[in-house]
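>>> got a sequence here, can you model it:
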Amino acid sequence: MTSGTSPQANAAAIVGAARRAASEGAAMLFTPEMCGLLDRDRGRATANIVAEADNPVLAAARDVARELGLWIDLGSLAILRDDGKWANRGFVIDAGGEIAARYDKIHMFDVDLATGETWRESAAYTPGDHVVTVETPLGRLGLAICYDVRFPALFEELGRLRCDAMRIPAAFTVPTGKAHWHLMQRTRAVEASAWVISAAQGGRHEDGRETYGHSTVIDPWGDVVLDMGEGSGLGFAMIDPARTAEVRAQLPSLANKREIPRSAS
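Okay, the predicted model is just below:
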């Protein structure tokens, strides 16, 4: 997606993608991080950051999932928490329109890039504090969001939980995307011997930012099954559980894993 500052317009794009995905036989649709609202003007965004019960994008996704019998992974939405703080929260919606899982992004993107870009996600959002997995048509799905990809401990835990697939929706900057996007996606797939599905924001957005794009699907061997390049659109990939079993049989790193003793020094 190239999400903008209107939740209603973003919801319409997701509903349209869901209808097309279902018509072509998809079992599950994945959307990027901040798919419902991408607005770096926090003063302007405040009016559109509401509680789950009032979020129009979440409501539209639940309605169309129920109508089509389609699972939908909303990469993340900006949500007003009960305590008045904001969360960068992902949702997995089942084919009946029910929320099967929620995940609040754990790692906040607080960086100063050489390009002059400065980001302080923690200035607005409260980080999550627990690991989330959920059973889906793809098997056990582990949830992560964007900057989480840089922190191996999270994915080590998802591997320990024997996730069949992991989702890492993102809104990567262009400099970090060019340097590390494919490298990190492939690494996480290989480490966990699991599929990695990463729907990404891509292009020039209404708020002036530019994101890297390249929504990808990586197989458990680290091979790139899908790379959608720049911009928005809908891509399809076949998630084959036999491939997961094949890779884990050839290279049983999860079974061979041992605890590393702490250094005595």
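>>> please count neighbours and contacts with C-alpha atoms only from this point.
Will do.
>>> mind listing residues that contact stretch 7-25?
Contact partners of stretch 7-25, identified using Cα atoms under 8 Å, 6 or more residues apart in numbering, comprise 3-4, 29, 31, 35-37, 48, 56-57, 60-61, 64-65, 68, 70, 72, 234.
>>> among those residues, name the buried ones.
3-4, 29, 31, 35-37, 48, 56-57, 60-61, 64-65, 68, 70, 72 (16 or more other Cα atoms under 10 Å).
>>> ok so, going back, what about the contacts of stretch 7-25, which are in helices?
Residues of the contacts of stretch 7-25 located in helices (DSSP state H): 56, 57, 60, 61, 64, 65, 68.
>>> tabulate the residues you listed (a markdown table), appending distance to residue 151.
Listed next are the ones in helices among the contacts of stretch 7-25 as a markdown table, based on distance: Cα to Cα, whole Å:
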| residue | distance to residue 151 |
| --- | --- |
| 56 | 32 |
| 57 | 29 |
| 60 | 32 |
| 61 | 30 |
| 64 | 34 |
| 65 | 32 |
| 68 | 36 |
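>>> so residue 225 sits in a strand?
Yes: counting by DSSP: H, G, I helix; E, B strand; the rest coil, residue 225 falls inside a strand.
>>> burial check on it, number of neighbours?
Using other Cα atoms under 10 Å, residue 225 has 16 other residues around it.
>>> correct me, but residue 173 touches residue 214?
No: using Cα atoms under 8 Å as the test, residue 173 is too far from residue 214 to be in contact (11.5 Å).
>>> so these two - more neighbours on which side?
Between residue 173 and residue 214, counted using other Cα under 10 Å, the more crowded position is residue 214 (24 against 18).
>>> residues contacting that one?
By Cα under 8 Å, 6+ apart, the neighbours of residue 214 are 199, 200, 202, 227, 228, 229, 230.
>>> what secondary structure does it sit in?
Assigned with three-state DSSP, residue 214 falls in the coil class.
>>> where's it relative to residue 134, distance?
As defined by Cα to Cα, to the nearest Å, residue 214 lies at a distance of 25 Å from residue 134.
>>> this one next, for a side-by-side:
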Amino acid sequence: MRTALLQITSSDDPAANLEMVRGLVGDAAGQAAAFVLTPEVTNCLSTSTTHQRAVLHHEEDDPTLAALREQAAALKIWLLIGSLALKTRGPDGRFSNRSFLIGPDGAVVARYDKIHMFDVQVSETEIYRESANYRPGTRAVVAEMPFGKLGLSICYDLRFPHLYAALAQAGAQVLTVPAAFSPVTGGAHWESLLRARAIETGCYVLAPAQTGTHPTSRGRQRTTHGHSLVISPWGEVLIDAATDPGIHIFDLDVSSVTEARRKVPSLTHMRHFDGP
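Down below sits the predicted model:
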């Protein structure tokens, strides 16, 4: 399946982001991509809770989701919206960080809420407390696609290998890791972790990423690592998008999954054990 990763620099303006993403999705489809993937928080990258409360929507009212579903149907493509920041009706008022797989008829085939929250102190000045504003998900998700099964994840999930082992054991042949990675942790760990997840599971890993310095009207400005990656089931880097926004196209062939797992069938060798 001809597949396209979009590397973008989202601002905190959902309407402007939607216009930009729609253009890129259309261009990717024009290059014969039948499966297009966008990064984490495609609709709004913001550090201001006040601003988010003003511009975000609930899923059923979200204009980005509605427009991209309509576009996927018009172009007859599969579309992974890496994630949208959305309002919830939870009593604590926190948002959701939710990935959507859209089918070529525009229907939502699968939803996944990010399970692991990015609560870290990278440096004296770079501190993140994602759980203060986002509700963690509780359910891993595998979805059916024409080529096989897709395992969904988001960004910081990448550091928890048991999630990817569970997805692969549930039949996933391709793992998605849309992200907005910090430049510090991205430079140190991004590629290594993605290659490890591919090698451990014998899966393709598709990781569309946010990149660059993100325009903001309120709150602290953010910069992200970029380097959207496609990793083969053998752990090879097939695409590295560097740091410029753009479209990156390749042909996804899951027969490579079968071959990698034949050579090293580690998924069938997992054993339960006691302790420590």
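>>> out of the contacts of residue 214 of structure 1, which are inside strands?
202, 227 (DSSP state E).
>>> mind telling me what element the counterpart of residue 14 of structure 1 in structure 2 is part of?
Per TM-score structural alignment, the equivalent position to residue 14 of structure 1 in structure 2 is residue 21. Taking DSSP states H and E as the definition, residue 21 of structure 2 sits inside helix 14-30.
>>> what of residue 101 of structure 2?
In the assignment (DSSP H and E), residue 101 of structure 2 maps to strand 96-102.
>>> so what does that strand touch, helix or strand wise?
Identification of packing neighbours for strand 96-102 of structure 2 by 3 or more Cα pairs under 8 Å, 6 or more residues apart in numbering; DSSP states H and E yields strand 78-86, strand 108-113.
>>> how about the longest one, which residues of structure 1 does it hit?
Counting by TM-score structural alignment, strand 78-86 of structure 2 falls onto residues 71-79 of structure 1.
>>> okay, buried residues for the strand holding residue 101 of structure 2 please.
96, 97, 98, 99, 100, 101, 102.
>>> map the first one across to structure 1 for me.
Yep, that's residue 96 of structure 2 we're talking about. Aligned by TM-score structural alignment, residue 96 of structure 2 pairs with residue 87 of structure 1.
>>> hmm, residue 78 and that match touching each other?
Yes: contact criterion Cα under 8 Å: residue 87 of structure 1 and residue 78 qualify, at 5.9 Å.
>>> sorry, back to before: residues in contact with the strand holding residue 101 of structure 2?
40-41, 69, 72, 78-88, 108-114, 134-136, 152-154.
>>> let's see 6 Å
With contact meaning Cα atoms under 6 Å, 6 or more residues apart in numbering, strand 96-102 of structure 2 is reached by 78-86, 108-114, 134-135.
>>> ok, back up a step: could you identify which of the helices and strands packed on strand 96-102 of structure 2 is most buried?
Comparing these by mean neighbour count (mean count of other Cα atoms under 10 Å), strand 78-86 ranks first with a mean of 27.
>>> alignment lookup: residue 125 of structure 2 to structure 1.
In structure 1, residue 125 of structure 2 lands on residue 116 (TM-score structural alignment).
>>> equivalent analysis for residue 175 of structure 2, please.
Using TM-score structural alignment, the partner of residue 175 of structure 2 in structure 1 is residue 166.
>>> how far away is its match from residue 85 of structure 1?
Taken as Cα to Cα, the span from residue 166 of structure 1 to residue 85 of structure 1 is 27 Å.
>>> which one's more surrounded, these two?
Higher neighbour count among residue 166 of structure 1 and residue 85: residue 166, with 27 against 11, using other Cα under 10 Å.
>>> mean deviation of whatever helix or strand the more buried one lives in from structure 2?
Using DSSP H and E, residue 166 of structure 1 maps to strand 165-167. Compared with structure 2 after fitting, strand 165-167 of structure 1 deviates on average by 0.3 Å (mean Cα distance after the TM-score superposition for structure 1).
>>> what packs against that strand?
Other helices and strands packing on strand 165-167 of structure 1, by 3 or more Cα pairs under 6 Å, 6 or more residues apart in numbering; DSSP states H and E, are strand 139-143, strand 195-198.
>>> and for the lengthiest helix in structure 1, what's in contact with it?
Ranked by number of residues, the top helix in structure 1 under DSSP H is helix 174-192. If you take Cα under 6 Å, 6+ apart as the criterion, helix 174-192 of structure 1 is touched by 159, 195, 196, 211, 212, 220, 221, 222.
>>> the third one maps to what in structure 2?
Under the alignment (TM-score structural alignment), residue 196 of structure 1 pairs with residue 205 of structure 2.
>>> I'd say that match and residue 231 touch.
Yes: Residue 205 of structure 2 lies in contact with residue 231 (Cα atoms under 6 Å); the separation is 5.1 Å.
>>> count the residues that sit near residue 5 of structure 1.
For residue 5 of structure 1, the neighbour count with other Cα under 10 Å is 19.
>>> repeat for residue 81 of structure 1
Neighbours of residue 81 of structure 1 (other Cα under 10 Å): 17.
>>> residue 251 of structure 2: neighbouring residues, count only.
Residue 251 of structure 2 has 12 nearby residues by other Cα under 10 Å.
>>> wait, what's in contact with the closest residue to it other than its chain neighbours?
Using Cα to Cα, 6 or more residues apart in numbering and skipping the chain neighbours, the partner closest in space to residue 251 of structure 2 is residue 2 (4.5 Å). Going by Cα under 6 Å, 6+ apart, residue 2 of structure 2 touches 33, 34, 250, 251.
>>> of these, which belong to strands?
Among the contacts of residue 2 of structure 2, the members falling in strands are 250, 251 (criterion: DSSP E).
>>> among the contacts of residue 2 of structure 2, which two are most distant?
34 and 250 (10.7 Å; Cα to Cα).
>>> the two: who's more crowded?
Neighbour comparison, residue 34 of structure 2 and residue 250: the larger count goes to residue 34, with 20 against 14 (by other Cα under 10 Å).
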